[in-house]
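fold the stuff below for me.
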Amino acid sequence: MSEPHQIENWLTDMDGVLVHEGVALDGAAEFIGALREKGLPFLVLTNNSIFTPRDLSARLSASGIEVPEERLWTSALATATFVSQQMPNGSAYVIGEAGLTTALHEAGYILTETNPDYVILGETRTYSFSAITTAVRLIKRGARFIATNPDSTGPSVEGPLPATGAVAAMISKATGQAPYFIGKPNPVMIRAALNRIEAHSEATAMIGDRMDTDVLAGMEAGLRTYLVLTGSTSAQEVETYPYRPTEVRASIRELIDLL
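Got it, this is the predicted structure:
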């Protein structure tokens, strides 16, 4: 067998790898600092579509991790990229926050309730029954159903919150239409990230804390995958999956030597 390509590009999840509840995790600032010092192409990925890259950059900076906004890749950006390629200069009815609406505007999309090409569901903390009803009726009339990510719950200080996947399930039940999810584990999000930094899958690695999103997406996109144990998945849980990461590490600090 041929030797694997040297890792020249890095994709890393954010929550559970770099930060947890706004606090930097072990080695995160040093890992990102080493990437920037060496000039290695990288992106920080998140399924969260609420915030713009500028917002996320500021939040990471507050935790001591300096990530330029152009190095952040969200499910909102991936969704805007996808629909603009599928239907340039189209229209959408959107349930979501500034991260999603800004990305769609910048992609040339019109946001409207009048015969939209798509209904696009993203993350929000203020889901409206009225907005969900509008989405259901538009899908029933023929609008295509897209959701930024399949996560059924999201984290908070008080405990889990219903997330995009849970609300998507409600709309699907009412319409009989399943959404096309853009975010991880869909390798579409990974492929779009690779294109953004002009990287090849053979020379790129994905770092994540979840087997069912990060590792699965990276594996299906042909990347080497590193699972870190600072987030959602324990070492024991890894054994329950039918697929494996390339390596399991305690934290992202243990990957600095690979740079």
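
please make it C-alpha for all contacts and neighbour counts, starting now.
Noted.

if I look at the residue nearest the centre of the chain, how far off is Ala163?
Closest to where the C-alpha atoms of the chain average out (CA atoms, centre = their mean) is Asn47, at 2.8 Å. Applying CA to CA, to the nearest Å, the value for Asn47 to Ala163 is 11 Å.

any residues in contact with both of the two?
Contact criterion CA atoms under 8 Å, 6 or more residues apart in numbering; residues shared by Asn47 and Ala163: Asp151.

residues in contact with the strand or helix carrying Gln85?
Per DSSP states H and E, Gln85 falls inside helix 75-86. The contact list for helix 75-86 (CA under 8 Å, 6+ apart) reads 45-50, 90, 99-100, 103-104, 107-109, 122, 148-149, 182-184, 189, 192-193.

tell me which helix or strand comes right after that helix.
Following helix 75-86 in sequence, per DSSP H and E, is strand 91-95.

quick one: that following strand to helix 75-86, angle?
Orientation of strand 91-95 against helix 75-86 (axes from the mean of the first three to the mean of the last three CA atoms, to 10 degrees) gives an angle of 160 degrees.

just checking, what packs against strand 91-95?
strand 110-111, strand 118-121, helix 129-140 (3 or more CA pairs under 8 Å, 6 or more residues apart in numbering; DSSP states H and E).

what about Val136, distance to Gly176?
Taking CA to CA, one finds Val136 at 10 Å from Gly176.

what about those two, which has more around it?
Val136 (22 against 13; other CA atoms under 10 Å).

pretty sure Arg200 is touching Leu194, no?
You called it Arg, but residue 200 is His. Yes: contact criterion CA atoms under 8 Å: His200 and Leu194 qualify, at 6.7 Å.

who's more crowded, these two?
In terms of neighbours (other CA under 10 Å), Leu194 is the more surrounded of His200 and Leu194; the figures are 21 against 15.

tell me the buried residues in whatever helix or strand the more buried one lives in?
Here Leu194, judged by DSSP H and E, is contained in helix 187-196. Within helix 187-196, the residues that qualify as buried are 187-194, counting by 16 or more other CA atoms under 10 Å.

same check, this time on stretch 15-22
Those would be 15-19, for stretch 15-22 by 16+ other CA under 10 Å.

to compare against the first, here's the next sequence to fold:
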Amino acid sequence: MEFKALVIDLDGSVYHGNTLIEKADEALKFLGKKYDILYLTNNSTRSRAEFARKLANFGISCTKQQLITSGYAAAQYLQEHYASSKVYVIGEQGLKDELTEHDITICEEDCDCVLVGLDKEFNYKKMSKALNIILKGAVFIATNTDPFLITSEGVKPGAGSLVTAIETASVKKAIVTGKPSAFITDLIVKKLKAKPEEILIVGDNLQTDILMGIKGGMRTALVLTGASKLGDIERLQIRPDYIFKSIKHIPPFLDKNLHDGRTEKDCQD
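You can find the predicted model right below:
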């Protein structure tokens, strides 16, 4: 299978927080010469422009048009389905910036939609406000349901922890627009203008990156530098097409070995 495009997860695949994974910049420079590259993250706390600047600081060339964040996906979803809505946002400035760029109205009163992303200042007051808006009939949308984040300071609650609290209180499930939703998968295919089977998604998380790729008909590559480990494959019964110790091992494999049809454990070395 010859790929036309690669979708690359960021945190855990390219970097850990503010630390670049070894030789990730060199790998991406090589891959960028041969494939269309799209970067993907469930992190909604930064805008696409901010992520592009972060990658540039690592020496990785990227425009915001090459990025899809869960915040951007949420803004696209709102624009397509609820363009005239007034949205109460639990989230950080990056998420709000994406909504503003899409001409979505952000509100504090008389809201008819609640959007929840990661918010490091989340509190009982915000949860209560969101709850009451939802109970009045508002649409409830979540950027993602990641339960935790792996950071340089240890494991921390993810956006999914906030979403679950509000779902429990409201007895209403959120519409999820980030990984591994069908919406963000369709967004990827439209952006790349490629067939799903022509796309290879690279990520560190079986339950988001790899599951999304499998459900979307894409080929998948797990890198063992982040959330998921080898033992999780059997436990979760989510099987990637390829497994690599790190993103730096992907260019030589694609350059030399893809025609051999090697999969899973053959790719680890």
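
could I get the TM-score for this pair?
Remark: TM-score between the superposed chains equals 0.92 [TM-score structural alignment, normalised by the length of the first structure]; 254 aligned residues with a CA RMSD of 1.6 Å.

pull the number of nearby residues for the closest residue to Lys184 of the first structure other than its chain neighbours.
Using CA to CA, 6 or more residues apart in numbering and skipping the chain neighbours, the partner closest in space to Lys184 of the first structure is Thr213 (5.2 Å). Residues near Thr213 of the first structure, counting by other CA under 10 Å, number 20.

in the second structure, what residue corresponds to Thr213 of the first structure?
Aligned counterpart of Thr213 of the first structure in the second structure: Thr208 (TM-score structural alignment).

quick check: its match touching Ala182?
No: in this structure, Thr208 of the second structure is not within contact of Ala182 by CA under 8 Å, at 11.4 Å.

just to revisit the earlier point, deepest of the helices and strands packed on strand 91-95 of the first structure, which one?
strand 118-121 (a mean of 28; mean count of other CA atoms under 10 Å).

which helices and strands does that one pack with?
Contacts defined by 3+ CA pairs under 8 Å, 6+ apart place strand 118-121 of the first structure against strand 91-95, helix 129-140, strand 144-147.

and the buried residues of helix 187-196 of the first structure, which is closest to Glu70 of the first structure?
Closest to Glu70 of the first structure out of these is Ala193 (11.4 Å), distances taken as CA to CA.

counterpart of that closest one over in the second structure?
Aligned partner of Ala193 of the first structure by TM-score structural alignment: Ile188.

what's the spacing between its match and Ile199 of the second structure?
Distance from Ile188 of the second structure to Ile199 of the second structure, by CA to CA: 9 Å.

what's the answer for Gln207 of the second structure, then?
Applying CA to CA to Gln207 of the second structure and Ile199 of the second structure gives a distance of 18 Å.

the stretch 101-250 of the second structure: strands as residue ranges?
Using DSSP state E, counting those that start in this stretch, the strands found in the stretch 101-250 of the second structure span residues 105-106, 113-116, 139-142, 148-151, 154-157, 175-176, 199-203, 219-223, 242-244.

so which of the ones you listed comes closest to Leu28 of the second structure?
Closest among those, using CA to CA: strand 199-203, at 11.6 Å.

so what does Ser172 of the first structure match up with in the second structure?
Counting by TM-score structural alignment, the partner of Ser172 of the first structure is Glu167.

in space, what's closest to that match - neighbours in sequence excluded?
Counting by CA to CA, 6+ apart, the residue nearest Glu167 of the second structure is Lys173, at 5.6 Å.

repeat for Pro41 of the first structure
Going by CA to CA, 6+ apart, Pro41 of the first structure has Asn9 as its nearest residue, at 5.0 Å.

correct me if wrong: that neighbour contacts Ile207.
No: applying CA under 8 Å as the test, Asn9 of the first structure and Ile207 come out as separate, 11.3 Å apart.

contacting residues for Ala193 of the first structure?
43, 73, 78.

redo the residues you listed as CSV? Include neighbour count and distance to Val167 of the first structure.
Output for these, formatted as CSV (neighbours: other CA atoms under 10 Å; distance: CA to CA, whole Å):
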residue, neighbour count, distance to Val167 of the first structure
Leu43, 25, 28
Trp73, 28, 23
Ala78, 25, 20
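
picking that back up, and Gln207 and Ile199 of the second structure? Which one has more around it.
Comparing Gln207 of the second structure with Ile199 by other CA under 10 Å, the one with more neighbours is Ile199, at 27 against 17.

measure stretch 58-75 of the second structure end to end?
The first residue of stretch 58-75 of the second structure is 27 Å away from its last residue (CA to CA).

and it, how far from the chain's centre?
10 Å (CA atoms, centre = their mean, to the nearest Å).

now swap in stretch 131-145 of the second structure and tell me
The answer for stretch 131-145 of the second structure is 21 Å, by CA atoms, centre = their mean.

so how far does it reach from one end to the other?
Stretch 131-145 of the second structure: ends 17 Å apart by CA to CA.

pull up the aligned stretch in the first structure for that stretch.
Stretch 131-145 of the second structure maps onto residues 136-150 of the first structure, going by TM-score structural alignment.

and the aligned residue in the first structure for Pro251 of the second structure, how many neighbours?
In the first structure, the residue paired with Pro251 of the second structure is Ile256, using TM-score structural alignment. Using other CA under 10 Å, the number of residues around Ile256 of the first structure comes to 16.

what's the answer for Leu40 of the first structure, then?
14.

quick one: it and Asn9 touch, right?
Yes: taking contacts as CA under 8 Å, Leu40 of the first structure lies within contact range of Asn9: 6.2 Å.
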